[in-house]
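> Got a predicted model here, sequence first, then my questions.
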Amino acid sequence: MMVSWILETPSESSPRSSTSAFTAETFGHRCIDPTAGGEKLCPHFGGCLSCPGLVVPIDAIHLARILLTIEQLEKARTRLDPQRWVLIYKPSHDLLVGGILPDFPAKLHEEARGLMPSLPALPALE
């Protein structure tokens, strides 16, 4: 849910319609074929941040959403049972911080931080 929020652009705030019965928005990105053309679910379903097909646009709005998501995950870490956080949220946090965030140039961070207050708040985790 959080990463699909990251990938949503401001013009996409209205409900989406899909032309495919198999389109899914999972924790990660828009997956146009979660069954990979068959009856079995994609092996990356639910772990879309590690999907080899993940594409995150490198711009200030997407960086702002990623930074907000990281903040929300870190807030949850202080509230949730540590083992639960490690099992459910740490893999996503680590991929965002170590795998996706470094791809954004430093010059975008200031602009992204300026956009963060204008973005809708993310729901609290649990």
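That came through, no problem.
> C-alpha only now, for contacts and for neighbours.
OK.
> what number of residues lie near residue 3?
Neighbour count for residue 3, taken as other C-alpha atoms under 10 Å: 22.
> ok, now which ones touch the nearest residue to residue 113 once chain neighbours are set aside?
Excluding its sequence neighbours, the residue lying closest to residue 113 (C-alpha to C-alpha, 6 or more residues apart in numbering) is residue 64, at 6.0 Å. Neighbouring residues of residue 64 by C-alpha atoms under 8 Å, 6 or more residues apart in numbering: 109, 112, 113, 115, 116.
> Take this one as well and set it beside the first:
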Amino acid sequence: MIKKLAEQLVNLTVKEINELAKLLKTDYGIEPTTITSSLNNASTINADKIGNNISTNQEEKNVFDLVLKSLGNSKLSLVKLVKEITGKGLKESKEIVDNIPQIIKKSVDKKEAEIIKKKFEDIGSNIELR
């Protein structure tokens, strides 16, 4: 019985969740803030499965452009890292570093972008994910 109830709750639409929240507050005196946020999260997770576009949160971005914003501690280390990340030559990498802010890599998936960002932060540089 509990499992079936949980299944029904997880598959509620946002409109149904809001109606449930109002009912719980007016009829039972239960503040629905934590219940509503939990149910909204569950509905968002199952939105694709049930064919609804329920998500009320902004969708998480998965592809980024990496923009070099600051030099950091060592210009030479930065040029070497830009060369490694972009696959460009030493001269082109130096030109990128000399003309910041610059996009150093486009359309990078989230995991790779975070790894690259960490490498730049390790040498004191700042990378912006756009």
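Here it is on my side, so go on. These numbers were taken from a predicted model, which means no experiment stands behind them.
> Would you mind reporting the TM-score between them?
Here the superposed chains carry a TM-score of 0.25, computed using TM-score structural alignment, normalised by the length of the first structure; 48 aligned residues with a C-alpha RMSD of 4.2 Å.
> related to what we said a few turns ago, what about the contacts of residue 64 of the first structure, which are in strands?
Using DSSP state E, no member of the contacts of residue 64 of the first structure falls in strands.
> mind putting these in JSON lines, distance to residue 31 of the first structure included?
JSON lines is the format used below for the contacts of residue 64 of the first structure (distance: C-alpha to C-alpha, whole Å):
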{"residue": "109", "distance to residue 31 of the first structure": "28"}
{"residue": "112", "distance to residue 31 of the first structure": "26"}
{"residue": "113", "distance to residue 31 of the first structure": "28"}
{"residue": "115", "distance to residue 31 of the first structure": "27"}
{"residue": "116", "distance to residue 31 of the first structure": "26"}
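> Residue 87 of the first structure: which of the residues you listed is nearest?
If you rank these by distance to residue 87 of the first structure using C-alpha to C-alpha, residue 116 comes first, at 27.6 Å.
> immediately after the helix or strand harbouring residue 63 of the first structure, which helix or strand?
Under the criterion of DSSP states H and E, residue 63 of the first structure resides in helix 60-79. Beyond helix 60-79 of the first structure on the C-terminal side, the first helix or strand identified by DSSP H and E is helix 82-88.
> so after that following helix, what's the next helix or strand?
For helix 82-88 of the first structure, the succeeding helix or strand toward the C-terminus, using DSSP H and E, is helix 90-94.
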